[in-house]
Structure formats: structure tokens, C-alpha cells
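Student: the amino acid sequence is not available; the structure is as follows:
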């Protein structure tokens, strides 16, 4: 039986830094996902998801019904000892081109000594839409967020490879759009990443084929350690894609990692994901970028779960800590 970890607060869980660590044996950097706090930011606005989407596209600030200001993620990152944040566009959907708001956010981050690494884009259309017009609209919908990412100093933009048709048709259509988006993102010095994040992309082999077909030097994968299943989000039972095989498929293209957690054992390991195995597999293939701490569980508060996720990543961040 798994023994679950008890944690009475951030101070009790905050990991100590080893004085033996050196820059030479650091295997990856750690960032904090803004999505880890989506419940505190959005409150109950997602209970009726259809209404949430309608509100997001009409009066987007109205979905921010929680107790946490969306910009306070930089304060939280500092408290957790993390130097970079990964942002999610739906958590500030109305401010992509609001220079005054973005400047205030940048200033707040700067005051906390925190930078922005990646911006995740949702609700921007299907880049693999069945029509040329639909694909063009999806590309156009991403452009304000590319500008926003550049304004905030992000280095990467995460997009979704959503499309219509069979697997082959989606490959062709998504690849076409990714090449166009990647040419544009290159002008902003921003790397374009595709996440295994629903629909065909949760099939590791399909996403690897998409990378091969796209073959753009500015396109890579934002590999989520937990998003390996096929056929959609809500199938019951789920049709799982083997996690290890998925990581092997995506490792050559991985430029960022989403470290999703749900619950923890007594020694701080994730209950359902072998983090040492997963991180070793990707690092051994040459990955040395940012691993984004994303707590998705219901067993801890968001701050406690995020702290435990950061602690888990720090456990394997340096060679000297476990060799």
C-alpha cells in the first residue's frame, strides 16, 4: 500500500538547496505553471464549461472569479524558490494586446526576480481545420499571443495540434499550419512547441510523425508526462498509450516538459508516474531545458501540491543528488 505524504504548509515542505550542487551537473531548469493555480484564479467559473467558454470569448475577465489574482503567480513562484513562470492565455485572455496591463505584469515579475519562459495558448482555433480559411483563422488567432509572448519576454509558445479528419489528414493540415506559424514565431525569436494535449496529439507516435513531417528547426514538443491516451479526453474506459513508449517517441523533439502531478507518496514521489525514470529518459536524449511544475491533484491545496511538485523536480535536478 502506498503511504501518502502529509504536508502542513509551504514552509514545512520547501526543499533545502544542496551546497554540493554545481552548474555543471544541473540537468534541467525548473519553472512553475500558472495552471497549477487555475482553481484559485478561476474560482467556480468552469463548473458550467460551455458558459465558461462563452464568457471567455465575450467578457474574459468575468471568468476570473477566484481568490488569487492571476498576476500573483510571480509572487508564488518566488515563495516556492522558482525563477521562471509558464503562463496560460485563458488566465488573462482579455489582455493579449493590453500594453498597460502587460507592462504592470512585467514590472511585478521583475520586482520578484521572476521571468517568463513559456506561454500556453488555448481557445485559438484548429490549426488542422478542414478548410483553408479555418486554418488561416487559427493562425491569425495565434498572432496576438505571439506578440504578447514577445512583450513579456517568453522564449516559447505552446500550441495545440487540433484538427479535422483522419490521422493522416490532420498530420498534413497541422504540419502546414505549424510551418507557417514557425516562420512567424522565428521573427519574434520564440520557439514554437506542440503539446501532447488532447485528440490525436496524445498518441506519441502521431505527434512524433507530425514533428517529422513539419521538420522546421523552430518547432518542437512540450512533452506532458501524463497526457498519453487516445481517442479524446472523456472516453470511459480510457485508451491509454504506453507512457514509456510515448516518451521514447517524443524525446528527440522535446524542448520543454510539463511535470504533471496528482498525489504523492510518503517519500515525495508521484503516486502514478515514475519521475526518475521519465526525466532520465528525456535528459539522456539531450533535454536540458525547463521542466514546468504543474499540480493537478485534489489531495492538497494548490500551493501545497505545487510545492511538493517543485521539491520532486529538485530531487532529480542535479546529478549529485541521486547518483
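Tutor: All right, it came through fine. Bear in mind the structure is a predicted one, so any value in this text is a computation, not a measurement.
Student: going forward, measure contacts and count neighbours with C-alpha atoms only.
Tutor: OK.
Student: can you give me the helices for this structure?
Tutor: 10-13, 38-42, 49-58, 73-79, 99-112, 132-152, 167-187, 204-214, 243-250, 275-284, 302-315 (DSSP state H).
Student: before we go on, here's another structure to hold up against the first:
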């Protein structure tokens, strides 16, 4: 080998070593970038309109501006409450109201997720005529959800006071409404909202009885009171409560939505009455990746502050569980 060939070989070796070193550094840099990448929550965030019911009730917020307000607070989806539009329906009419709500959601680029229905009769009533009327009353809200582009309506499942009668009648009434919902490609979902509906074992038995893809549940973290001293579904002191975490776990296989109820927070931003990390672990383990709705019901802070605290806590835990 001549002296002239030694120099090029030396240069080739040097360049190859530099190239491999750069490649290894780039590879390390890429790995570091991946490891430090910020994870997003495994779910999307929606705002339940009930979180703002005091502002709406006192005329501080016009319910037709719900989409704008939700977007302002940082949400990508909204959950309407039918009862908060009673006055608007009377003054505007249902068609004009829906046109306005749809236009507002488009304007503010926010998704209409579902409508929570109250006050339209008992779907589990023992009296057949009463039960059938309740089904008919709910149909206009299925139509409204279809028009707005929602995926579901949330219904209550009240009626019979005897457990066996409730299961039988709830199965009949809910199936009839679900069949109508199916024709519009709208889910009919039941929230644990007092009485037998807050007994997750009984509620899921009804859902299994119906066995329809568009008939499911809306687990609410805080609504598992089965019996109150007043004998009513909401008013009065709770004297019998179903296990919240067990109930949520039982309802999640049929969930088309999740309602993150919140009441109070400490200085670190943790919900003090509910174990949020435990709840969200249950939700994640069920494979759920849809919307989680913020539903603040506390009174120690303003509605907007409570919404923001709930939102931030969900994002924090959601990111941790996504790692």
C-alpha cells in the first residue's frame, strides 16, 4: 500500500466515524423528544349545561349563548339541559330555538354532544297509558338531538316503586324510546339519577334486557343515592347510597358518555368529596375514549371557577393516566 492510498483510507475512516456519531446523536435526540412529549388525556372534554344553571336561572347568561360560553372556558363539546330552555321554547318556538342553537355551535366550532331530558314523564311508570305518553313526550327531543348533531339524549328512569315492577316497566318504556331513537341513529342513555336508577346492578339489568346497541348508560360520579328521607329522588337527606365506584364500574361497559360531577376543592385543586383518580382509572380501564362532561354542583366557589377547577383536574389526571 502506497503512502498516497493511506491518506484517503484515513479520511474515509474519519468521515464514517463522524457520520455514525451524528446518526447516534440524532437517534438519542429523537428518543429524548419522544420521552418528553406531553401526553393528552384519553378522553375529550364537554361542558354540562347544568354547571351554569344558576347563571341561567338568574338571567346572567342567556341559554342560547351556551356554546359561546363553553368555548370561552376551553371546551370542545356541550351537553344541553332541556329544562333550561322552557322559557325559550315558549317565546321562540322549538324550531327557531334549534336553528339558533345549531348556528351558535357552528359559529363557535363546538360539538353538540347530547341533551339531558327532564320533566317529560316517567318512562318506568306502572300505568301503561302514562308510560306511553312519556315515550311520546321524549320523541321530540330525539328529533332535536338528530337536528343538532348530538349522539344521545339522556333520560331519567323513574316510575314504579316496586323493584320487580320497575325492572319490567323500565324495560318496556326504555325499549320503546330506544326503538324510536334507533330510527334516527340517536342513543338513548340513562343516568344514575335517583331511586332504582341509582342502583347500578338494577339499571344494567334493564339495559341487558333491552339489548340494543343504541341503549346505554351515562355514569355520573355523584348520583348514587338510592333512597332519601323525603321519599323523593332528589330532595332530602340521603339514607341509602349505592357504592359509587362499584356502580361506575358496572355502568361503564354500556356507557355512551360520562358525567364528572364535582362539589368542592382543596387548595391544590383536588376534589375533596370524590376520588377522581379512582373514577378516571375505572373509566380508562373500560376502554372509554369519548367525552367526559364537567358537571359542577358546588357552592363554595362561583360556577365558572368550579367548572375551571373540574376541567383542570380532569386534564391533569387524564394526562397522568395516558403516560
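Tutor: Nice, thanks for sending it over. Remember, predicted model here, so these are calculated numbers, not experimental data.
Student: can I get the helices of the first structure in TSV including distance to residue 222 of the first structure and mean neighbour count?
Tutor: Shown next, in TSV, are these (distance: least, CA to CA, whole Å; neighbours: other CA atoms under 10 Å):
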stretch	distance to residue 222 of the first structure	mean neighbour count
helix 10-13	28	14
helix 38-42	19	21
helix 49-58	24	14
helix 73-79	20	21
helix 99-112	23	15
helix 132-152	16	18
helix 167-187	14	19
helix 204-214	11	20
helix 243-250	9	19
helix 275-284	12	16
helix 302-315	17	24
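Student: tabulate those (TSV), appending distance to residue 294 of the first structure.
Tutor: As requested, those are exported to TSV (distance: least, CA to CA, whole Å):
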stretch	distance to residue 294 of the first structure
helix 10-13	16
helix 38-42	10
helix 49-58	21
helix 73-79	12
helix 99-112	19
helix 132-152	20
helix 167-187	25
helix 204-214	20
helix 243-250	18
helix 275-284	13
helix 302-315	7
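Student: quick one, which of those helices gets closest to residue 262 of the first structure.
Tutor: Closest approach to residue 262 of the first structure among the helices of the first structure is made by helix 302-315 (8.0 Å; CA to CA).
Student: who are the packing partners of that closest one?
Tutor: helix 10-13, strand 29-33, strand 254-261, strand 290-295 (3 or more CA pairs under 8 Å, 6 or more residues apart in numbering; DSSP states H and E).
Student: try it again at 10 Å.
Tutor: Packing partners of helix 302-315 of the first structure (3 or more CA pairs under 10 Å, 6 or more residues apart in numbering; DSSP states H and E): helix 10-13, strand 29-33, helix 38-42, helix 73-79, strand 254-261, helix 275-284, strand 290-295.
Student: so how far does that helix sit from its counterpart in the second structure?
Tutor: Compared with the second structure after fitting, helix 302-315 of the first structure deviates on average by 1.0 Å (mean CA distance after the TM-score superposition for the first structure).
Student: quick one: that helix to strand 29-33, angle?
Tutor: Put simply, helix 302-315 of the first structure runs at 160 degrees to strand 29-33, going by axes from the mean of the first three to the mean of the last three CA atoms, to 10 degrees.
Student: centre of the chain versus stretch 20-33 of the second structure, how much separation?
Tutor: 42 Å (CA atoms, centre = their mean, to the nearest Å).
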